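Engineer: this one's sequence-less:
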């Protein structure tokens, strides 16, 4: 008996990932195995492959779309997520200040008839306060136009050129940067020695990029304001497509990975985390099949510009996404306003999304949606 007791007291060694080859295609990634590995610490942000990140982002968005279609289940899951931060949804709603009082509408006045002409007062519904030629409701976005991008692409002159990622315009002439500098004693950058001397790497007690109760209360109250809701409703119209593309979310992400291979794993996970916050925690973005594609483009583009040093040119990425360069700029600006220009998240929040929020979302949907189906 004592021998058995001694054996049972020996702590088991935690499971570790054995040597495996990285997936060469999206079909080689098993969602159930990936969720198990992340939940048990076998897979972390440091050893995820880009196909793993695509599956995480695709699954997150697909589950949110299914969950938002069932309002009761969505509210239940949202309560659980807010409780993780010590926040009660009912208490938050009580904390939210009421919208500002609006002036009472004046009764409609009958039209004033003149002997020469008929003039309507400003209170008449036939009078538009919008400038001439401008619609009060922005039109829906046109469908995405995907070009067939092969390894060789015809240029305007008819020559065959290889389709590759291009760097930003600011780095196009980086090789000749030293030749253009007239004063060699003052380089156009800060030397690393000065940065090390003047930089402080001590950890901050309460970094601004982490979420706490008070910050989230203020952010939630800000998004519940009447003016903010009106702005958000107008911003969301640019993401809605007239026609759903013939690609699934997974195929769309694989297309982006194929022709924009420099996008890192961190950018995909960061984009999924930002969309999870907007759609679930703040509940200001109703995710649908008609707006998810443009939200993917905007979130990945903003995350890439924020996290990466070198990224693809605007025109090249717009071609991959099936939109014009002008529309890509509009999507970026609209997404920044949706996020209130808060793209930086702390390491704790980043890891919490991967190890907790994503896992709990997958398990909740698998238990409540897939079982019923």
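Structural biologist: Thanks, I have it. Because the structure is a prediction, the values reported are computed rather than measured.
Engineer: Every contact and neighbour count from this point should use C-alpha atoms.
Structural biologist: Will do.
Engineer: Helices of the stretch 251-373 of the chain, residue ranges please.
Structural biologist: All helices of the stretch 251-373 of the chain, identified by DSSP state H, counting those that start in this stretch, fall at 265-276, 292-307, 314-321, 325-338, 347-352, 358-365.
Engineer: which one of these lies closest to residue 81?
Structural biologist: Proximity to residue 81 (CA to CA) singles out helix 358-365 among those, at 8.8 Å.
Engineer: before we move on, the earlier item: could you dump the helices of the stretch 251-373 of the chain into CSV with distance to residue 6 added?
Structural biologist: Below are the helices of the stretch 251-373 of the chain laid out as CSV (distance: least, CA to CA, whole Å):
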stretch, distance to residue 6
helix 265-276, 44
helix 292-307, 51
helix 314-321, 61
helix 325-338, 58
helix 347-352, 37
helix 358-365, 35
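Engineer: closest to residue 232 out of those helices?
Structural biologist: Nearest to residue 232, of all the helices of the stretch 251-373 of the chain, is helix 325-338, at 6.6 Å by CA to CA.
Engineer: helices and strands around that closest one, which ones?
Structural biologist: Other elements packing on helix 325-338 under the criterion 3 or more CA pairs under 8 Å, 6 or more residues apart in numbering; DSSP states H and E are helix 226-236, helix 292-307, helix 314-321.
Engineer: re the thing from before, Throw the helices of the stretch 251-373 of the chain into a markdown table and include distance to residue 89 and mean neighbour count, thanks.
Structural biologist: Converted to a markdown table, the helices of the stretch 251-373 of the chain look like this (distance: least, CA to CA, whole Å; neighbours: other CA atoms under 10 Å):
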| stretch | distance to residue 89 | mean neighbour count |
| --- | --- | --- |
| helix 265-276 | 17 | 23 |
| helix 292-307 | 26 | 22 |
| helix 314-321 | 37 | 20 |
| helix 325-338 | 21 | 18 |
| helix 347-352 | 20 | 14 |
| helix 358-365 | 18 | 19 |
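Engineer: hold the first one in mind and look at this next one:
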């Protein structure tokens, strides 16, 4: 995810509604927009980091979160999968975003296609444990994430020690990250408009992922 250039101003309540973190009245929000915005930010960060590593001919620092090869499941589909099967609150994805930032700030690791999936499943699981009243255990999250329970247990402990167990997130920091994600939506729209004007279409796979099959390459 990289370190965010955060604004000093607090997020307005409208931002929480636009991200799908807070519903208006009793309206069902469905799939919250924060998922696609976070996916876009992650994909852009991964692409930028891998380009820089390739141009500089350097290798990233290898950690427990690195796989031998990039998973076939895309970042957006992986995040959608976690949301679908974990049932965690949308706010957990923002908190997980903050946790991963803290992890990256405490190390020389770059977010790449080799580590982003493991960092996601680990940080979201930890966020759910810290934020939600009810949550699934590690074995369930491991099945959703496509890794073994033993591996997820190791990843969780490594992650927690790496961020010095700093799980508390202030309202101010949470709001600032939400503001950054809303800006991501505006930037994505600016890019999408000229593409639509040129009538450029892109093909995406619609392969069903309704079963908890393995998604991360060992």
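Structural biologist: Arrived safely. Note that the coordinates shown come from a computational prediction; the quantities given were computed from them, not determined experimentally.
Engineer: about what we covered before: tabulate the helices and strands packed on helix 325-338 of the first structure (a markdown table), appending distance to residue 35 of the first structure.
Structural biologist: Formatted as a markdown table, these follow (distance: least, CA to CA, whole Å):
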| stretch | distance to residue 35 of the first structure |
| --- | --- |
| helix 226-236 | 31 |
| helix 292-307 | 22 |
| helix 314-321 | 28 |
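Engineer: Which of those sits closest to residue 44 of the first structure?
Structural biologist: Distance to residue 44 of the first structure, taken as CA to CA, is lowest for helix 292-307 among those, at 18.3 Å.
Engineer: and the direction of that closest one versus that of helix 226-236, what angle?
Structural biologist: Computed by axes from the mean of the first three to the mean of the last three CA atoms, to 10 degrees, the angle separating helix 292-307 of the first structure from helix 226-236 equals 100 degrees.
Engineer: Mean distance of helix 292-307 of the first structure to its aligned residues in the second structure, please.
Structural biologist: Following superposition, helix 292-307 of the first structure is found to deviate from the second structure by 0.6 Å on average (mean CA distance after the TM-score superposition for the first structure).
Engineer: Nearest to residue 64 of the first structure among the helices and strands packed on helix 325-338 of the first structure would be which one?
Structural biologist: Set against residue 64 of the first structure and scored by CA to CA, these come closest in helix 292-307, at 10.5 Å.
Engineer: Relative to the second structure, which residues correspond to that closest one?
Structural biologist: Using TM-score structural alignment, the residues of the second structure aligned to helix 292-307 of the first structure are 116-131.
Engineer: Residue 9 of the first structure is nearest to which of the helices and strands packed on helix 325-338 of the first structure?
Structural biologist: Proximity to residue 9 of the first structure (CA to CA) singles out helix 292-307 among those, at 45.9 Å.
Engineer: List the contacts of that closest one.
Structural biologist: Applying CA atoms under 8 Å, 6 or more residues apart in numbering, the contact partners of helix 292-307 of the first structure are 61, 239-240, 249, 252, 263-264, 266-268, 270-271, 274-275, 311, 321, 328, 331-332, 335-336, 343.
Engineer: can you rerun that using 7 Å?
Structural biologist: Contacts to helix 292-307 of the first structure, defined as CA atoms under 7 Å, 6 or more residues apart in numbering, come from residues 239, 263, 267-268, 270-271, 311, 321, 331-332, 335.
Engineer: Residue 9 of the first structure: which of those residues is nearest?
Structural biologist: Of the contacts of helix 292-307 of the first structure, the one sitting nearest to residue 9 of the first structure (CA to CA) turns out to be residue 270, at 41.2 Å.
Engineer: now for the closest one: what does it line up with in the second structure?
Structural biologist: Match for residue 270 of the first structure (TM-score structural alignment): residue 95.
Engineer: what's near enough to touch its match?
Structural biologist: By CA under 7 Å, 6+ apart, the neighbours of residue 95 of the second structure are residue 127.
Engineer: Look up how far residue 187 of the second structure lies from it.
Structural biologist: Noted for residue 95 of the second structure: a distance of 22 Å to residue 187 of the second structure, by CA to CA, to the nearest Å.
Engineer: next one: residue 98 of the second structure
Structural biologist: For residue 98 of the second structure, the distance to residue 187 of the second structure (CA to CA) stands at 20 Å.
Engineer: how far away is residue 254 of the first structure from residue 300 of the first structure?
Structural biologist: Distance, residue 254 of the first structure to residue 300 of the first structure, using CA to CA: 13 Å.
Engineer: again with residue 56 of the first structure
Structural biologist: Distance of residue 56 of the first structure to residue 300 of the first structure, computed by CA to CA: 14 Å.
Engineer: Repeat that for residue 70 of the first structure.
Structural biologist: As judged by CA to CA, residue 70 of the first structure and residue 300 of the first structure stand 27 Å apart.
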